[in-house]
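Colleague: kindly generate the corresponding structure for this input.
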Amino acid sequence: MGNQELPQLDPVIHAQARLRVTVALAGLCADEQITFPRLQQLLDMTPGNLSTHLRKLEDAGYVEITKAYEHRTPVTLVRLTPRGRAAFEEYTRALHRLLEVPGAGQ
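Modeller: Alright, predicted model coming up:
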């Protein structure tokens, strides 16, 4: 492969479940949020599993979780932060570069 170095993939995003969460959130508009139950339903994840992965993404500054009330009912809203969107865009660029490396797909 010579001097060409393989790009590094962000380990926070790279875990399969967190990648799925990030992809789902990246599909929203930059200022759009999704409710926790809707995200859970969309990804077919248990509440505990989704919470664990959201915590990792939140610790990295990639997602923002807001607790609010809607008609006196508590609601948890999730959105991708600008930092998270930039990290996801860099992740996809790195993945494309990785796939373009001669011999990497063999």
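
Colleague: C-alpha from now on. contacts and neighbour counts both.
Modeller: Fine.

Colleague: need the contact list for residue 40.
Modeller: 46-47, 50 (CA atoms under 8 Å, 6 or more residues apart in numbering).

Colleague: tell me which residue is most central in the protein.
Modeller: With distances taken as CA atoms, centre = their mean, the residue of the chain nearest its centroid is residue 22 (1.9 Å).

Colleague: how close does that residue get to residue 6?
Modeller: 23 Å (CA to CA, to the nearest Å).

Colleague: which positions within the helix of greatest length in the chain qualify as buried?
Modeller: Longest among the helix segments of the chain by residue count, using DSSP state H, is helix 82-100. Across helix 82-100, burial judged by 16 or more other CA atoms under 10 Å covers 84-85, 87-88, 91, 94-95, 98.

Colleague: the helices in the protein, which residues?
Modeller: 11-14, 16-26, 36-43, 47-59, 82-100.

Colleague: okay, the ones you listed in TSV with distance to residue 72 next?
Modeller: Output for these, formatted as TSV (distance: least, CA to CA, whole Å):
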stretch	distance to residue 72
helix 11-14	34
helix 16-26	26
helix 36-43	17
helix 47-59	21
helix 82-100	30
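
Colleague: want to put them side by side, so please do this one too:
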Amino acid sequence: MFEPLDPILHSQLRLAVVSLLMSVEEAEFTYIKEKTKATAGNLSVQVNKLKDAGYITVEKSFKDNYPLTTCKITQAGVEAFEKYLNALRSYIKPE
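Modeller: Predicted structure coming up:
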């Protein structure tokens, strides 16, 4: 039986962001942008969708008078990611 896939994580860019954040404690927006090769505008929209879903937290501050945006995965985000991976497995190896 096929498990439903989380529509929030089913977007390629949002999935890439969450995957990156699973492997680090936190990441700066510029790092995520560089790794995903996304435009700043598109990444900003997708980060906000993840934040609104409660999957990540976004902290805005300043570093050397420059704006700094830092993203961090939440416990809900970790659980959603693990559930998404398990759902994907049901498509790879259907019973």
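
Colleague: so what number do they get for TM-score?
Modeller: The TM-score (TM-score structural alignment, normalised by the length of structure 2) is 0.92; 95 aligned residues with a CA RMSD of 1.2 Å.

Colleague: aligned to residue 56 of structure 2, what sits in structure 1?
Modeller: Under the alignment (TM-score structural alignment), residue 56 of structure 2 maps onto residue 63 of structure 1.

Colleague: over to residue 35 of structure 2?
Modeller: Residue 35 of structure 2 maps onto residue 42 in structure 1, by TM-score structural alignment.

Colleague: quick check: that match vs residue 25 of structure 1, distance?
Modeller: On the measure of CA to CA, residue 42 of structure 1 and residue 25 of structure 1 end up 11 Å apart.

Colleague: neighbour count for these two, which is higher?
Modeller: Neighbour count, other CA atoms under 10 Å: between residue 42 of structure 1 and residue 25, residue 25 has more, with 22 against 12.

Colleague: the more buried one maps to what in structure 2?
Modeller: Following TM-score structural alignment, the counterpart assigned to residue 25 of structure 1 within structure 2 is residue 21.

Colleague: what do you get for residue 101 of structure 1?
Modeller: Counting by TM-score structural alignment, residue 101 of structure 1 corresponds to residue 94 in structure 2.

Colleague: let me see the contact set for that match.
Modeller: The neighbours of residue 94 of structure 2, taking CA under 8 Å, 6+ apart as the test, are 1-2.

Colleague: mind checking how far stretch 58-69 of structure 1 is from the chain centre?
Modeller: 12 Å (CA atoms, centre = their mean, to the nearest Å).

Colleague: my read: residue 14 of structure 2 touches residue 8, true?
Modeller: Yes: the pair residue 14 of structure 2 and residue 8 passes the contact test of CA atoms under 8 Å, sitting 7.2 Å apart.

Colleague: out of these two, which sits in the busier spot?
Modeller: Counted by other CA under 10 Å, residue 14 of structure 2 and residue 8 do not tie: residue 14 has more neighbours, with 21 against 16.

Colleague: good, wrapping up.
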